[in-house]
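*Asks:* I'd like to go over a predicted model; first the sequence, then the structure.
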Amino acid sequence: MSRPEVLVHADQDDLAGAVAARLVSAVAAAQAERGDASIVLTGGGVGTAVLAALGAAPARESIDWRRVDVWWGDERFLPSGDAERNETGAREALLDRVDLDPARVHAMPASDGPDGDDVEAAAARYAAELAAAVGGSGPVPAFDVLMLGVGPDAHVASLFPGMPALEEGRPVVAVRGAPKPPPIRISLTFPALHAAREVWVLASGESKAGAVRLGLAGTGTSEAPVAGARGRERTLFLLDRAAASEL
């Protein structure tokens, strides 16, 4: 796994714009090298701000969106279209504004989807979709960029401190009893996160400063899951000044 690099921006607006520009460059480079690109989205305030900044940027036209696979790192297990779902925010901020191939937008199942309220079956369905994307040659694709927000408690995706999902070998798990509502979620696990070429940890605001410090200090993942957010080739902690204030 790669060692983290830290890049600090003035505030959340500057951070969102810079990450959006970086994402355009990374996707364009992946397409130039391999023909296609795959990205993993995150929700939360800064994750959605990045997508909104990209949606408003003319540079988005430099991406061939028909050759982009879009995945999610986690999702709240709620009905389709619920305002709290990461997918809903991503569609409003960016996905409905660009010419994506609908078959390559891989939303995590909703609680009114084909598995109904069976979150374990829904997680297994998403794991099967990930495996199918690589023809069964591995559990998940080698994502080009995987973005993660971080909570004040140092969680990433829906991997919360002290919870069993931190020790999972499966690429996707159902999460029950999450300390942050809603309690039922679907999440990628560390084996899936570590398959990404690049992992970008996004953090804005003073409330995230302690979690960022733990994520860079070698703290164990049971206490600070963000400490396990690492990419195979590159790991970036993309912060505003407030989130970097304890470094």
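*Replies:* Thanks, I have the structure now.

*Asks:* When you work out contacts or count neighbours from here on, use the C-alpha atoms and nothing else.
*Replies:* Will do.

*Asks:* element containing the nearest residue to Pro183 once chain neighbours are set aside?
*Replies:* Distances taken as CA to CA, 6 or more residues apart in numbering put Gly177 closest to Pro183, at 4.7 Å, once the chain neighbours are dropped. Using DSSP states H and E, Gly177 falls within no helix or strand.

*Asks:* do the same with Ala244
*Replies:* Using DSSP H and E, no helix or strand contains Ala244.

*Asks:* so Gly162 touches Gly220, yeah?
*Replies:* No: Gly162 sits out of contact with Gly220 when judged by CA atoms under 8 Å, with a separation of 10.5 Å.

*Asks:* What count of nearby residues applies to the residue nearest to Pro183?
*Replies:* Neighbour count of Gly177, defined by other CA atoms under 10 Å: 11.

*Asks:* same deal with Arg176?
*Replies:* 18.

*Asks:* ok now the longest helix that the chain contains, how far from the chain's centre?
*Replies:* Across the chain, the longest stretch assigned as helix under DSSP state H is helix 12-34. Mean C-alpha position of helix 12-34 versus that of the full chain (CA atoms, centre = their mean, to the nearest Å) differs by 14 Å.

*Asks:* Show me what that helix is packed up against.
*Replies:* Taking 3 or more CA pairs under 8 Å, 6 or more residues apart in numbering; DSSP states H and E as contact, the helices and strands that helix 12-34 lies on are strand 37-41, helix 44-56, strand 234-240.

*Asks:* Out of these, flag the one nearest Val119.
*Replies:* strand 37-41 (20.3 Å; CA to CA).

*Asks:* re the thing from before, pipe the helices and strands packed on helix 12-34 into TSV and attach distance to Leu95 and mean neighbour count per row.
*Replies:* Formatted as TSV, the helices and strands packed on helix 12-34 follow (distance: least, CA to CA, whole Å; neighbours: other CA atoms under 10 Å):
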stretch	distance to Leu95	mean neighbour count
strand 37-41	11	22
helix 44-56	8	22
strand 234-240	22	23
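
*Asks:* In TSV: these, plus distance to Trp72.
*Replies:* Compiled in TSV, these are given as follows (distance: least, CA to CA, whole Å):
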stretch	distance to Trp72
strand 37-41	5
helix 44-56	11
strand 234-240	18
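
*Asks:* Among those, which comes closest to Arg67?
*Replies:* Nearest to Arg67 among these is strand 37-41 (6.5 Å), distances taken as CA to CA.

*Asks:* let's bring in a second model and compare:
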Amino acid sequence: MTGDHATRVVVHPSATAVAEATAARLLLTIVDTLSVQDRVDVVLTGGTVGIETLAAVSRSPLAAAIDWTSVHAWWGDERFVPAGDPDRNEGQAQAALLGALPMPEENIHRMGASTEFPSAEEAAFSYAEDIAVQGAPDWDVLMLGMGPDGHVASLFPGHPGYAERGAEAIAVHDSPKPPPTRVSLTLESIRRAKRVWIVAAGAAKADVVARSLHGDLKLPAAAVRGTVETLWLVDAEAVAKV
């Protein structure tokens, strides 16, 4: 286990149940947080279960109880491809949830596309500037998917970006998973979050879930944690080898 508090594992019977339960958890956390502070900063994730979670949020009656003008949406990583490319996490999130919410455009902090910036480095620098302008928030909830290689955001095992320090966001080249060029929050930025939720489902993830929960720091998924809470929100198949 990693972190100053116990990492908790919450097991659901299926990937669909993970998405539905995580959506409910996110909505309740936003409601509770807005009762004690003026704004909430949420870092969204892509991936199958991540986008299913956002779609479940949009279907929930509880969504209508939230003042979305007080919520800011961010991303853990993004594919450095043209705006409108179906590979972009922000476009999928827009279709699944953000387009249905009364959230001001200035509250949606998208990572730059290759049609807006000449390089991923410049897109990462711009995102770091945006984070600084917003007061470098301690992310209230930071959600992460996890790949079968144990990567989170676009931090890959053995890849230089995983070890990079001193920045909020970085360019990632030669990603083991296509597309090869990306922008990602750094491990430092992720670990500033109050709550880190790793969402994973399926038998293909079982090996790395077990290794991560046993503290194998070769895997970025094992190194992420929140300052208040670290949750693994998984289905039964994903924890079969723990």
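*Replies:* Great, that's in hand. None of these values were measured; they are calculated from a predicted model.

*Asks:* quick one: TM-score?
*Replies:* Put the two chains on top of each other and the TM-score (TM-score structural alignment, normalised by the length of structure 2) is 0.97; 238 aligned residues with a CA RMSD of 0.8 Å.

*Asks:* Mind checking the helices and strands packed on helix 12-34 of structure 1 for the one nearest to Met1 of structure 1?
*Replies:* Of all the helices and strands packed on helix 12-34 of structure 1, strand 234-240 comes closest under CA to CA, at 7.9 Å.

*Asks:* Which positions in structure 2 sit opposite the closest one in the alignment?
*Replies:* Per TM-score structural alignment, the counterpart of strand 234-240 of structure 1 in structure 2 is residues 229-235.

*Asks:* Please enumerate residues in contact with the matching stretch?
*Replies:* 5-15, 17-18, 22, 194-202 (CA atoms under 8 Å, 6 or more residues apart in numbering).

*Asks:* Going along the chain, name the helices of structure 2.
*Replies:* Assigned by DSSP H, structure 2 shows helices spanning 15-34, 48-59, 89-96, 120-133, 160-163, 187-190, 206-213, 220-223.

*Asks:* from those helices, which stretch is densest packed?
*Replies:* helix 220-223 (a mean of 24; mean count of other CA atoms under 10 Å).

*Asks:* gap between it and the chain center?
*Replies:* That offset, for helix 220-223 of structure 2, works out to 13 Å (CA atoms, centre = their mean).

*Asks:* and that helix, how far from structure 1 on average?
*Replies:* Comparing helix 220-223 of structure 2 with its match in structure 1 after superposition yields a mean distance of 0.6 Å (mean CA distance after the TM-score superposition for structure 1).

*Asks:* one step back: in strands only, show me the contacts of stretch 229-235 of structure 2.
*Replies:* Arg8, Val9, Val10, Val11, His12, Arg195, Val196, Trp197, Ile198, Val199, Ala200 (DSSP state E).

*Asks:* so who does the aligned partner of Gln94 of structure 2 in structure 1 touch?
*Replies:* Aligned by TM-score structural alignment, Gln94 of structure 2 pairs with Arg91 of structure 1. Counting by CA under 8 Å, 6+ apart, Arg91 of structure 1 touches Arg97.

*Asks:* How much space separates Arg91 of structure 1 from Ala18 of structure 1?
*Replies:* 20 Å (CA to CA, to the nearest Å).

*Asks:* Also Pro181 of structure 1?
*Replies:* Taking CA to CA, one finds Pro181 of structure 1 at 30 Å from Ala18 of structure 1.

*Asks:* cool, and Glu75 of structure 1?
*Replies:* Counting by CA to CA, the gap from Glu75 of structure 1 to Ala18 of structure 1 is 25 Å.

*Asks:* do the same with Ala57 of structure 1
*Replies:* 11 Å.

*Asks:* Between Gly162 and Gly220 of structure 1, which contacts overlap?
*Replies:* With CA under 8 Å, 6+ apart as the test, Gly162 of structure 1 and Gly220 reach no residue in common.

*Asks:* of all the helices of structure 2, which lies closest to Val141 of structure 2?
*Replies:* Taking these one by one with CA to CA, helix 15-34 is closest: 7.9 Å.

*Asks:* The closest one vs structure 1, average offset?
*Replies:* Relative to structure 1, helix 15-34 of structure 2 is 0.7 Å off (mean CA distance after the TM-score superposition for structure 1).

*Asks:* Now do that helix: which range of structure 1 does it align onto?
*Replies:* Alignment of helix 15-34 of structure 2 against structure 1: residues 12-31, by TM-score structural alignment.

*Asks:* who's in contact with the nearest residue in space to Ala222 of structure 2 that is not next to it in sequence?
*Replies:* Leaving aside its chain neighbours, Ala222 of structure 2 sits nearest to Ser212 (4.2 Å; criterion: CA to CA, 6+ apart). With contact set as CA under 8 Å, 6+ apart, Ser212 of structure 2 has these partners: Gly150, Leu219, Ala221, Ala222.

*Asks:* Pipe those into CSV and attach distance to Asp140 of structure 2 per row.
*Replies:* As requested, the contacts of Ser212 of structure 2 are exported to CSV (distance: CA to CA, whole Å):
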residue, distance to Asp140 of structure 2
Gly150, 23
Leu219, 24
Ala221, 19
Ala222, 20
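
*Asks:* lining up those with structure 1, which overlap?
*Replies:* When you map the contacts of Ser212 of structure 2 onto structure 1 and apply both residues aligned by TM-score structural alignment, their matches' CA atoms under 8 Å, the shared contacts are Gly150, Leu219, Ala221, Ala222.

*Asks:* What separation do you get for the third one and Asn107 of structure 2?
*Replies:* The reference is to Ala221 of structure 2. Counting by CA to CA, the gap from Ala221 of structure 2 to Asn107 of structure 2 is 28 Å.

*Asks:* Thanks a lot, catch you later.
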